[in-house]
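[1] structure for the following, please:
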Amino acid sequence: MSAETIPRISATVREDNFIEDSLEVIRTIRPQWIEERDNNGVEIKSKIFTDGITNKLIGFSLATNPKDVVVIKLYGANTELMINRQAEIDTMTLLHENKCGPQLYALFENGIAYEFIHGVTLTMETCRSPKVYPIVAAEMARVHKTIPLKPEDGQTQLKSAVWKKIQNFYELNDDILRTNTKLADRLLAEFGYSIEAVRSNIDELEEILERQEIPIAFCHNDILLGNVIYNEEEEKVSFIDFEYAMPNYVTFDVGNHFNEFAGIDNPDFSLCPDGAFRSVWISEYLKHFGTGGFTQEQFERWVEICIPASHLFWSIWAVVQAHNSTIDFDFAGYCGLRYVEYKKRIIRTARDMKIEPSLNEAFHDSSIQSEGPITQDVCVVFEDSTNEVLNTVNPEAFSDFEDYHRTFKAEMKSLRKESQSEVMDFMNKTGRTYKSLWLTNEMFISDASLDLCENLGSFDNVILIRKEEKFQIHKPVHAGPIVERTNESINAVEWNIDKIQAPVAWGQNNVGQGCTVGIIDTGVRTTHECFSHDPTKFVAWFDAVNGKSAPYDDQGHGTHVCGTISGSKGIGVAPMANVIACKACDSGGGCREQALKTCCQFMSDMRPNLVSNSWGGPSSDTYKSVIQAWIALGIFPFFSAGNSGPSCQTLGSPGDYANVISVGSTTSQDSLSDFSSRGQSTSGLMGPTVCGPGSNINSAWKSSDTAYRAISGTSMACPHVSGLAALLLTQNGALTLSQLKQAITQGSIKSLVDPQQTCGGTAASSSPNNMFGSGRIDCVGALQAVTALTKENA
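    Alright, predicted model coming up:
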C-alpha cells in the first residue's frame, strides 16, 4: 500500500475522550469489530501502552482475537512544529515495504492507526541482556543497510539531515525564549542554557562531525527503550515510532541508543554503555553493517562524538516541548539534564576527537614495550590554513618578485604566530622542545605522550593531532660495488648521460650555468672530486636531521643524486648548475616528516629554481600545501615515482600529485625498469609524467672523494629530469612550470620497448600512458621544444 492509498478518516481524537473517539477510527478500519460488539456483545478491549513524552498510544483488540491489535497514536500538542507528519507517513510506508516496520492502516486528523507489533518494550535491565542487545545491534544495522536513499537534488553524495532538523529546533527555541521569559530565566539560571550558547554549541559540533567521514544511512534517531519491541519467542526485535527518521550519521543512531540506557523519568547517565560493553555492542553491529573504509576503533570514536550530539539534539527539542506540550512532564528539567550532560561530554570528546584514530590506537597499543607512558612523534595541525596567504598575497600585485617573496614569508610567519602562540607558550612553560614551521603552520613534537596530546587538544586553534609521517628515500633496488676511480678511468661519459643526449647541450654552451637546483635527500659529500670543478657550486646547506653546520652524507644516496644532476667527470646532466642541499633523511634512509618539511621550508627561504626529491611514501595529502607554496614562489617540484613496480597503481606520494613532475625509470635498452612504479594514482591521475634512465646508474658515492657506485631506482631517474630542467632554464629562465613540463614531455622519446602491460586503461603504444608517462627524456628534443615555445611567446 502506497502512502497515497492509505485511508484518511475525517475524525479527531480528543485527549479527554481518547477511547471513545478512537473507536470511531476503529469503525473505519475494523468495521467487523463494531458489528461483533453491537450484535454479539463481544468486548473491544483497550490498553494504554505508554503515556510517552511526545504522543499517546493505545491499543485496541477484539476479545475473541487478541493477536489482531490496532494501535491508535494521538499526536502531542503542537508537535507538527518539530515533526514533518507527511514525512513520517512516507517513512512508515517505506519501512513496511522493506519489512522494517509495521503496516500503516489509516490517518485521522490528529494521529495515525497502525499495526501492533507483538512483544515487550526494552527495560533498563533487558537492554543489556546478552540475549537481547546483539539482536538490537543487528536490527539497527539491517535498517541502516536496507532502506534505500539517494542524494538530494543538486548533491552528489548523501548528507546528514540532522543539521536541518537542529536548525528547525533552534529557530523555534529562539522564538520561544524571547517571549517565554520565565522558561528562559530558569534554563539559564539552573543549567546555563541560552540561545546564544546553543548557537555556538551547534556550530562547534557541526564543524567536528562534518570533518569526519562517517557513513550516512537511513536512521531512526530515537531508539529509546520504549521504541524497541522484543519478541522473545521469535528472538527478534522491531523498532517503532520513526517520526524523527532521516538520513543521518549511523553513529548518531548508535550513540543516541546508548544514551537511552539512562531512562527518561529520572535519567542516570552512569548507566550508559562504556568500556568493554560498548565495544562488544558495536562489534555486534559491525558484524552486520560492515567496516568498509574504517576500523572499529575509528567507529567507536565517531560514536563518542555522536553521544554529546544526541544530548544537544534532545535538549533543544525539549525546550519546544516545554513551551507547547500538554503532557505532565518536566520538559525544562529534561532539557537541563541533557544539556548539562552535553557540556560534560563535549569538552573531553572535542579534545579527544582532535587526536587522530591511528595515533590514539598507538597510545593504547599493549604490544609496545615501554617503562613509562607510551610516546609518539606527532604533528599538531592548526585551524588557520596557509591557503589564506596563498589566496591573498598575489605575486601579480608586485613589480619585484623579491618584494613578493618577502611579503609572502612575512604573512606566513604572521599567520603562524597568530595561530600557534598559545600552544608555543604552553610548550615553553612545560619545557618541551618542538619544531614550529611557518610554511605549513604546523608544529612537530617528538616523544609526545597521550597526556600531552590531550592538553594540546584543549586549545581551540588546534584542529588535529596526528602521527608524524615517516617516509623513505626511494632506496635502490640494486647496488653494485663501490669503485675507487683512477685518473685514467675518469671523464668518460656514462651511458645514461649519453642516452639522453646531454653532451649535445653542452656543445651548445649549456651546462646548467645560472640555474640553482635544490636537493632534499641524505646530504652530500661536497668534497667529492666530481664537484671540484666548480668551487662555488654549493650555495647553501642545512641539516634537518643532526643539525651539523658542515655538509656531509652518512648514507650515500644524496651524493649519488647530486652527482647525476650536476657532477662532472661524465656523470652529471648539468655540471655547472648550482646546488642548495638539505639533509632530511638519516643514515638508514628514513625521512621524518618534521625533517622533510623543515627542508621544504629551507628551500622556500632560499628559492632555488627547482627541487629534486628522490623520496616518498604511500599516498598522502600531507605535502600538498608545500607544493602549492613552492609553485607560488616559482620553485618547480620534481619527484621520483617510487620503486613499487611492476604492478599498476603503485605511484607514491608526493610523486602522485597533479602539480609535480614525477619520474619513472628506464634501462639502457629503453625498456621500463621492472621496479618503476606505475599509474594511475589512487585519485585517478595519470602518472608518471616522464621517465629517465634509472637502472645501473653510476655516480658519486659518499665513502671517499674518488668513490663511485652503480645503483638502480627511480631515485636515480629523477635527478636526470631535474638536470634536464636546469638545462632548459639556462636556455630560458622565464619558463613557467607548465611550459617546463610541456617542453620536457614534448621532447621525450616515445619509441620505447613495450612492456606488454596496460595500466589505468592505457597501453605503452599510447602517449601519455601510465607506465612511461610521456616517454623517456631527451635533452635535444626538450631544448628544441623550449626554442619553439620562446618563439611563440616572443
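[2] make it CA atoms for all contacts and neighbour counts henceforth
    Fine.
[3] so Glu297 makes contact with Pro357?
    Yes: Glu297 lies in contact with Pro357 (Cα atoms under 8 Å); the separation is 7.1 Å.
[4] between these two, who's got more neighbours?
    Under the criterion of other Cα atoms under 10 Å, the comparison of Glu297 against Pro357 puts Pro357 first, with 21 against 16.
[5] if you count residues, which strand in this protein comes out on top?
    strand 65-74 (DSSP state E).
[6] now that strand: buried residues?
    69-74 (16 or more other Cα atoms under 10 Å).
[7] now those as JSON lines including distance to Lys145?
    Output for these, formatted as JSON lines (distance: Cα to Cα, whole Å):
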{"residue": "Val69", "distance to Lys145": "29"}
{"residue": "Val70", "distance to Lys145": "29"}
{"residue": "Val71", "distance to Lys145": "27"}
{"residue": "Ile72", "distance to Lys145": "29"}
{"residue": "Lys73", "distance to Lys145": "28"}
{"residue": "Leu74", "distance to Lys145": "30"}
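[8] closest one of those to Leu23?
    Here the nearest of the buried residues of strand 65-74 to Leu23, counting by Cα to Cα, is Ile72; it sits at 9.4 Å.
[9] contact partners for that closest one?
    Ile72 sits next to 22, 57-60, 111-114 when contact means Cα atoms under 8 Å, 6 or more residues apart in numbering.
[10] to compare against the first, here's the next sequence to fold:
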Amino acid sequence: MAIKRNEYLKGCGYEEEIMEAISAVASDLGDVNSLEVIPMKGAMTNEVFQIIWQTKKGDDVRKALLRLYGDGVQIFFNREEEIRAFECISKHGQGPRLLALFTSGRVEEFIHARTLSAVDLRDPEISALIASKMREFHRLNMPGPKKVQLWQRMRNWLSESKTICFPKDITNFGLDNLDEEINMLEKLLSEGYLQDIGFCHNDLQYGNIMMDEETRSITLIDYEYASYNPLAYDLANHFCEMVADYHSHTPHILDYTKYPELEERQRFIRIYLSSEGKKPSNAKVDQLVNAAEKYTLANHLFWGLWGLISSYVSKIEFEYKEYAKQRFEQYWIRKHTLLNSPNMMKL
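    Sure, this is the predicted structure:
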C-alpha cells in the first residue's frame, strides 16, 4: 500500500500506531491501492484529517476521518465518557460510526455531507433544519446521571485555570472573582423551567453541523463537550456561535453585531418547540427565548475559561487568549442588562 503525505503525522509520537489503525480500516472497507492523509481546517480542540484511498481497480474512492486528540484536552472532559457517548449517539442513528481507536485518537466514518459555514447559520431554511435536529438530539436517552453538568464543569475549569495561569493572567481575567459569579448564576438559573434539561451538544458551532445537500438532512458531530444540561443553555450556545467565523483570516475575532436579533431567535425557538407537531404559544416561545438570553452569560464564562486554559495547553494555531478576553468582556458588558431588564425579572 502506498501512503502519501503522511508527513502530517510525523512527530506526534504515535505515527506507527496511527498508520496501523488507518491501514486496517482502509483494508476492511476496500481493496486499497494508495492512501492519502489530508489535514482539515477549523478544528480547535483536536487535529482532524481526511483519509482518502483508492481501490486497486481504480474505479472507487473511499474516505474516513482521522481525529488526533489535542494536547491537554483531558482537562476539559473525560475521554472515556466522550467515547461512550459517541458510540451511543451512533447507535441512535445520530452520527458517524466509530471505526478504530488508538492511544492518541480514533478513526470515524466519513459523513458524505457538507460542513456548514458561518453564513449558513443565518439562512432561514437551514436554521429551521438545525432547530428541529437540536430538539431531536435533546431527546436522546443517554447513559449516566441525567443531571446538569454545566456548573461543576465550570468550577473545575476555574480551579484548573488558577493552577496553570501566570499571576498576571489571573489578575487580568479576574479569576479570583469568578467563583462568586458562577455561584450567582447557578442560583439564579436553577429555578423551574429554566432548569429543563436534556442531552445537550454544548458546542453547536457551524463546523459541528453537517448537511446532506440532496436529502437536506442535518447531522451533528463532535461530542467532546456533550452532556446533560439545561436546554436553554444549548440554545444560548448556538446563538452565541453565530458571531464567529473560524475560517476567516482572524478566526479568533468575534463580531457581536452578528448576534441574532430577537425576531430571529424567536423564529428558531418556535421551530424548535414545534418540531414534535405541537404548536407552542407565544408565551412559551418568549419564555424560552428569555431563558436562553440569560444562559448566554454562563456560555461566555464557560468558553472564556476554555480559551484561557487552551492558551496554555494547546499547540493548535489559534489566538485562544484573545478569544477568551472577548468572551469575558461580553459577560461583563451584558450581565447588568440581562439580569435587570423587565423581561428577565419576569423569569
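[11] please work out the TM-score for the two chains.
    The TM-score (TM-score structural alignment, normalised by the length of structure 2) is 0.86; 324 aligned residues with a Cα RMSD of 2.3 Å.
[12] ok, back up a step: overlap between the contacts of Ile72 of structure 1 and structure 2?
    Compared against structure 2 with both residues aligned by TM-score structural alignment, their matches' Cα atoms under 8 Å, those retain 57-60, 111-114.
[13] out of these, who has the most neighbours?
    Busiest of the kept ones among the contacts of Ile72 of structure 1 [other Cα under 10 Å] is Ala113, holding 24 neighbours.
[14] so Trp630 of structure 1 sits against Pro637, correct?
    Yes: Trp630 of structure 1 sits in contact with Pro637 when judged by Cα under 8 Å, with a separation of 7.5 Å.
[15] who's in contact with Lys315 of structure 2?
    Contacts of Lys315 of structure 2 by Cα under 8 Å, 6+ apart are 70-71.
[16] remind me, longest helix of structure 2?
    helix 282-313 (DSSP state H).
[17] buried set for it?
    Buried residues in helix 282-313 of structure 2 (16+ other Cα under 10 Å): 285-312.
[18] superposed on structure 1, what's the mean shift for the next helix or strand after it?
    Downstream of helix 282-313 of structure 2, the next assigned helix or strand under DSSP states H and E is helix 320-340. Here helix 320-340 of structure 2, set against structure 1 after superposition, deviates by a mean of 1.0 Å using mean Cα distance after the TM-score superposition for structure 1.
[19] packing partners for helix 320-340 of structure 2?
    helix 282-313 (3 or more Cα pairs under 8 Å, 6 or more residues apart in numbering; DSSP states H and E).
[20] now do the helix it packs on: which elements does it pack against?
    Checked by 3+ Cα pairs under 8 Å, 6+ apart, helix 282-313 of structure 2 has helix 150-164, helix 178-189, helix 231-241, helix 262-274, helix 320-340, helix 342-345 packed alongside it.
[21] most tightly packed of those?
    Sort those by mean neighbour count, taking mean count of other Cα atoms under 10 Å, and helix 231-241 sits at the top with a mean of 25.
[22] whereabouts in structure 1 does that helix align?
    Using TM-score structural alignment, the residues of structure 1 aligned to helix 231-241 of structure 2 are 250-260.
[23] report the distance from the matching stretch to the chain centre.
    Remark: stretch 250-260 of structure 1 is offset 23 Å from the chain centroid, using Cα atoms, centre = their mean, to the nearest Å.
[24] map Cys591 of structure 1 onto structure 2.
    Per TM-score structural alignment, there is no equivalent position to Cys591 of structure 1 in structure 2.
[25] neighbours of Cys591 of structure 1, how many?
    Cys591 of structure 1: 26 neighbours (other Cα under 10 Å).
[26] report the secondary structure state of it.
    strand (DSSP: H, G, I helix; E, B strand; the rest coil).
[27] could you check how far it is from Phe261 of structure 1?
    49 Å (Cα to Cα, to the nearest Å).
[28] so which helix or strand takes in the equivalent of Pro134 of structure 1 over in structure 2?
    Pro134 of structure 1 maps onto Ala128 in structure 2, with residues paired by TM-score structural alignment. In this structure, Ala128 of structure 2 sits in helix 124-138 according to DSSP H and E.
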